[in-house]
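Participant: coordinates only, sequence not included:
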């Protein structure tokens, strides 16, 4: 009998640890997201090219999800477009420095805070929806705001992916201008 209790206790312990560490991880995400950092050209170039694979996989999963969530691909595309706009905006308003042949960049703290709060609010919204609906496969259909629908997760994912996509490719082109070979 005690062995049967071990698995539920382990699951509860992992959930408790996650609940304690989540706020800390969000605070750390904000702290590290707004720090000045050196841009390593080869690493940024590798990130930019690998982002193409991530974007392709994201839109493929959005297309596959349209079987169950009819607006998943549309939400993914809209979120991606907004994310690209935010990434370009972040590049334009970020502080750039060139020192001794290296480029340093400091992302805009307000934009980093906004994106961190967006992720935190979506996590809280998910918990609220879990409390409200439980694990119902087909909750009662009613008119809801777009951000309350399950396919809105594709919009948030597209926003974050689009932001980083624009950020990587924008940094890549900025480095080519600032550091001639």
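Facilitator: Thanks, I have the structure now. A quick note: this is a predicted structure, and the numbers were derived from the prediction, not measured.
Participant: please count neighbours and contacts with C-alpha atoms only from this point.
Facilitator: Fine.
Participant: quick one: the strands in this protein?
Facilitator: Remark: strands assigned in the chain by DSSP state E are 37-39, 95-99, 102-106.
Participant: just those: most buried one?
Facilitator: strand 102-106 (a mean of 17; mean count of other CA atoms under 10 Å).
Participant: mind checking how far residue 175 is from residue 20?
Facilitator: 40 Å (CA to CA, to the nearest Å).
Participant: so which of these two has more stuff around it?
Facilitator: Of the pair residue 175 and residue 20, residue 175 is the one with more neighbours under other CA atoms under 10 Å, namely 18 against 11.
Participant: from residue 99, how far out is the more buried one?
Facilitator: Noted for residue 175: a distance of 13 Å to residue 99, by CA to CA.
Participant: and for stretch 9-27, what are the contacting residues?
Facilitator: 116, 120 (CA atoms under 8 Å, 6 or more residues apart in numbering).
Participant: so how far is it off the chain centroid?
Facilitator: Centroid displacement of stretch 9-27 relative to its chain, using CA atoms, centre = their mean, to the nearest Å, is 19 Å.
Participant: kindly report the same for stretch 99-113.
Facilitator: Relative to the centre of its chain, stretch 99-113 is centred 19 Å away, using CA atoms, centre = their mean.
Participant: want to compare, so here's the second one:
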């Protein structure tokens, strides 16, 4: 009998710990998101290709979800296009420091904070909607930014941002490497 009580209690404790650590996790994400970093070409390439694979898998998921959720493709496409624009904005707001051997960059802290706040707002809205749907039997919205398709739009926005930012950062690093090689050549 005690084992039967221990398993649900352990699950409850785990969920409570995760909820309590969420603000700390978000604060650390914002803090490290705007930190100065060295642009390592191999790491940036892995990030770029990983984002492309994630985008492809996301497109498959949206195709499947489109069967049940009305407007999934429209919201995902709009979110992804908006994410591309935010990625371009993020790249232009990034501070670059080119040294003789390395390139350092520092993403814009305010943009990182805005993206994190968007995630928190959507997470809280989803939790409230889930609570209302399960306890008060309020139906989940079929359309709009508070629907399931709206959740896909937020995910698509983040994927579009990450993909565009990684691609532009990869171009910047390649440009830096190319001109660094010319600087070392004998004259």
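Facilitator: Yep, that arrived. Because the structure is a prediction, the values reported are computed rather than measured.
Participant: next, the TM-score between them, please.
Facilitator: The TM-score (TM-score structural alignment, normalised by the length of structure 1) is 0.92; 179 aligned residues with a CA RMSD of 1.9 Å.
Participant: doesn't residue 163 make contact with residue 48 of structure 2?
Facilitator: Yes - at 6.3 Å, residue 48 of structure 2 counts as touching residue 163 under the criterion of CA atoms under 8 Å.
Participant: which one of those two has more residues nearby?
Facilitator: residue 163 (24 against 21).
Participant: quick one: what's aligned to that one in structure 1?
Facilitator: Taking TM-score structural alignment, the alignment pairs residue 163 of structure 2 with residue 165 from structure 1.
Participant: any idea how far residue 88 of structure 1 is from that match?
Facilitator: For residue 165 of structure 1, the distance to residue 88 of structure 1 (CA to CA) stands at 10 Å.
Participant: ok, now residue 19 of structure 1?
Facilitator: 33 Å.
Participant: so which of these two has more stuff around it?
Facilitator: The neighbour count for residue 19 of structure 1 versus residue 88, taken as other CA under 10 Å, is higher for residue 88 (22 against 11).
Participant: and for the nearest residue to that one once chain neighbours are set aside, the neighbour number?
Facilitator: The shortest distance from residue 88 of structure 1 to any non-neighbouring residue, by CA to CA, 6 or more residues apart in numbering, is to residue 166 (6.0 Å). Using other CA under 10 Å, residue 166 of structure 1 has 24 other residues around it.
Participant: and what of the one 10 residues further on?
Facilitator: The local packing count at residue 176 of structure 1 equals 12, with neighbours defined by other CA under 10 Å.
Participant: so what corresponds to it in structure 2?
Facilitator: So residue 176 of structure 1 corresponds to residue 174, using TM-score structural alignment.
Participant: give me every residue that touches its match.
Facilitator: Neighbours of residue 174 of structure 2 in contact, by CA under 8 Å, 6+ apart: residue 41.
Participant: how far away is it from residue 168 of structure 2?
Facilitator: 10 Å.
Participant: same check on residue 1 of structure 2?
Facilitator: 59 Å.
Participant: skipping its backbone neighbours, what lies nearest the most centrally placed residue in structure 2 in space?
Facilitator: Geometric centre of structure 2, nearest residue: residue 158, 4.1 Å, by CA atoms, centre = their mean. Nearest in space to residue 158 of structure 2, with sequence neighbours left out and distances taken as CA to CA, 6+ apart, is residue 83 at 6.0 Å.
Participant: same thing with residue 106 of structure 1?
Facilitator: Per CA to CA, 6+ apart, closest to residue 106 of structure 1 is residue 36, 4.2 Å.
Participant: the one you found: neighbour count?
Facilitator: Neighbours around residue 36 of structure 1, by other CA under 10 Å: 15.
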